[in-house]
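Colleague: Predicted model follows, preceded by the sequence.
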Amino acid sequence: MSGDVFHSLKGHFLLAMPSMKDPNFARSVVYLCEHTVDGAMGFIVNRPSHLMAARDVYQEFKLDHVDAAVNVPVYTGGPVQLDEIFLLHGPPFDHEGTFPMDEEVALSNSMETLSAVARGEGPEKVAIFLGSSGWAAGQLEGELAGNVWLTVESGIDLIFEVPAEMRWEKALDRLGIDPVLLSGDFGRA
């Protein structure tokens, strides 16, 4: 691949194609927080957790919480680091351990940010993720070449505003693709 120029997909969404064989990612929408020549990392944003709700997260960390904080959505972010909790959130980005992706969304795994969310003093737009999704160097590029992902550069409303069960279809719609017309079979002419 000498001569190829690396193009980072940080801040993009990956949409699983019907040909995706890994059940962890079937019909998933993944927000990429990092993508370098060394690998990629992100979170499945359309897979609500069946293991924990926000109240359970706060209780696990012995955090006092306001009633409104129990409505913060919790997702299974991926099959990696399932014992880790991460937050994707909108502004403000002033808590320690917060890493802005752009002016609209940041990644945090700090107890300070989680505590602020529990107290109702954190970012208005926020989602909690159990675990993450990761790819080794060249792995994601191979999967993209194998047609198991589509990419879409789109607004973060897919994380915070579009209902989770509609995110895959809405992301495809932004590409002008009807999900019914997608095939899991690919060939070469």
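Modeller: Structure received. Residues are numbered from 1 along each chain as shown.

Colleague: Could you use CA atoms for every contact and neighbour count after this?
Modeller: Noted.

Colleague: what residue lies at the spatial centre of this protein?
Modeller: Closest to where the C-alpha atoms of the chain average out (Cα atoms, centre = their mean) is Phe43, at 2.7 Å.

Colleague: looking at it, that residue is touching Tyr31, isn't it?
Modeller: Yes. With contact defined as Cα atoms under 8 Å, Phe43 reaches Tyr31; the gap is 5.4 Å.

Colleague: got the contact list for whichever strand or helix holds Leu14?
Modeller: Leu14 belongs to strand 13-16 when assigned by DSSP states H and E. For strand 13-16, contacts defined as Cα atoms under 8 Å, 6 or more residues apart in numbering pick out 25-32, 148-154, 168, 171-172.

Colleague: what about versus this one:
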Amino acid sequence: MLNNIKPKTGRLLISEPFMADPNFKRSVVLVTEHGEEGTVGYILNQAGNLLLKDVIQDLWLADNQIYFGGPVAADTLHFIHRAYDRLQSGEEIGDGIYWGGDFETLKILINSNAIDESEIKFFMGYSGWDYGQLAQEIKLNAWMVSNISHPDIIFGNDEEKLWRDVIVNLGPKYAHVSNFPVDPSLN
């Protein structure tokens, strides 16, 4: 099932339908860093049980869902956004998608309703691979790579649909995979 697209910053990793690792079951991961040091990314479709106002006390209006970004450093908070015009910080990782930025400015924007929930996504923890580890997992068909990382896909909140839509966007060769049952024993 190997596709020929290579991982790089701004691309998506899509887990194979029956991945055994529960952290990545039917996951879509946005790659925020990829190089000789390894790969870093965030799981886009695993919402957690916390809201931002639950973990940052002075963000009393922040009803932003916090997503499980991955199993590494699960006690750290990270964010991506598409509000550079107001935040004036962050590292561009894709077409109008930014990673991180000035958190104090972000808090002001959130508390003044100057940034919409659809423009930002928060994560507890991150996904990480040592140099060569992700390449090996791709070779073993654990991951597919997509170069489609449109902001509407990244900042959407339909977790169930995201994994399927991204696979369908890989083309007809992969579209059938989107219909595989979550539990193959139910087939």
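Modeller: Happy to help now that I have it. Since we're looking at a predicted model, the values are computed, not measured.

Colleague: how many other residues sit next to the closest residue to the residue nearest to the centre of structure 1 other than its chain neighbours?
Modeller: Of all residues not flanking Phe43 of structure 1 in the chain, Gly77 sits nearest, at 4.4 Å (Cα to Cα, 6 or more residues apart in numbering). As a burial measure, Gly77 of structure 1 scores 28 neighbours (other Cα atoms under 10 Å).

Colleague: In structure 2, what residue corresponds to Gly77 of structure 1?
Modeller: Aligning on TM-score structural alignment places Gly77 of structure 1 opposite Gly69 in structure 2.

Colleague: and its match, how far is that from His78 of structure 2?
Modeller: As defined by Cα to Cα, to the nearest Å, Gly69 of structure 2 lies at a distance of 8 Å from His78 of structure 2.

Colleague: which residues of structure 2 fall in strands?
Modeller: Listed from the start of the chain, structure 2 has strands (DSSP state E) covering 12-15, 28-35, 38-43, 47-51, 65-68, 72-81, 91-94, 97-99, 120-129, 143-146.

Colleague: Those strands: which one's closest to Pro181 of structure 2?
Modeller: Of all the strands of structure 2, strand 12-15 sits nearest to Pro181 of structure 2, with 13.9 Å by Cα to Cα.

Colleague: so how much does the closest one differ from structure 1 once superposed?
Modeller: Taken over the aligned residues, the distance from strand 12-15 of structure 2 to structure 1 averages 0.5 Å (mean Cα distance after the TM-score superposition for structure 1).

Colleague: Tell me the residues of structure 1 aligned with that strand.
Modeller: By TM-score structural alignment, strand 12-15 of structure 2 lines up with residues 13-16 in structure 1.

Colleague: For the matching stretch, buried residues please.
Modeller: Within stretch 13-16 of structure 1, the residues that qualify as buried are Phe13, Leu14, Leu15, Ala16, counting by 16 or more other Cα atoms under 10 Å.

Colleague: got a list of what Asn111 of structure 2 touches?
Modeller: Per Cα under 8 Å, 6+ apart, neighbours of Asn111 of structure 2: Leu59, Trp60, Leu61, Ala62.

Colleague: Go ahead and build a ChimeraX selection from the buried members of those residues.
Modeller: Here is the ChimeraX command that selects the buried residues among the contacts of Asn111 of structure 2 (16+ other Cα under 10 Å):
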select :59,62
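
Colleague: Turn the contacts of Asn111 of structure 2 into a markdown table, including distance to Asn49 of structure 2.
Modeller: Listed next are these as a markdown table, based on distance: Cα to Cα, whole Å:
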| residue | distance to Asn49 of structure 2 |
| --- | --- |
| Leu59 | 17 |
| Trp60 | 17 |
| Leu61 | 17 |
| Ala62 | 14 |
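
Colleague: And the contacts of Asn111 of structure 2, which is closest to Glu104 of structure 2?
Modeller: For the contacts of Asn111 of structure 2, the nearest to Glu104 of structure 2 is Leu59 (10.7 Å; Cα to Cα).

Colleague: how long is stretch 110-129 of structure 1 from one end to the other?
Modeller: End to end - Cα to Cα - stretch 110-129 of structure 1 spans 13 Å.

Colleague: in that stretch, what counts as buried?
Modeller: Quick answer for stretch 110-129 of structure 1 (16+ other Cα under 10 Å): 111, 113-120, 122-123, 125-129.
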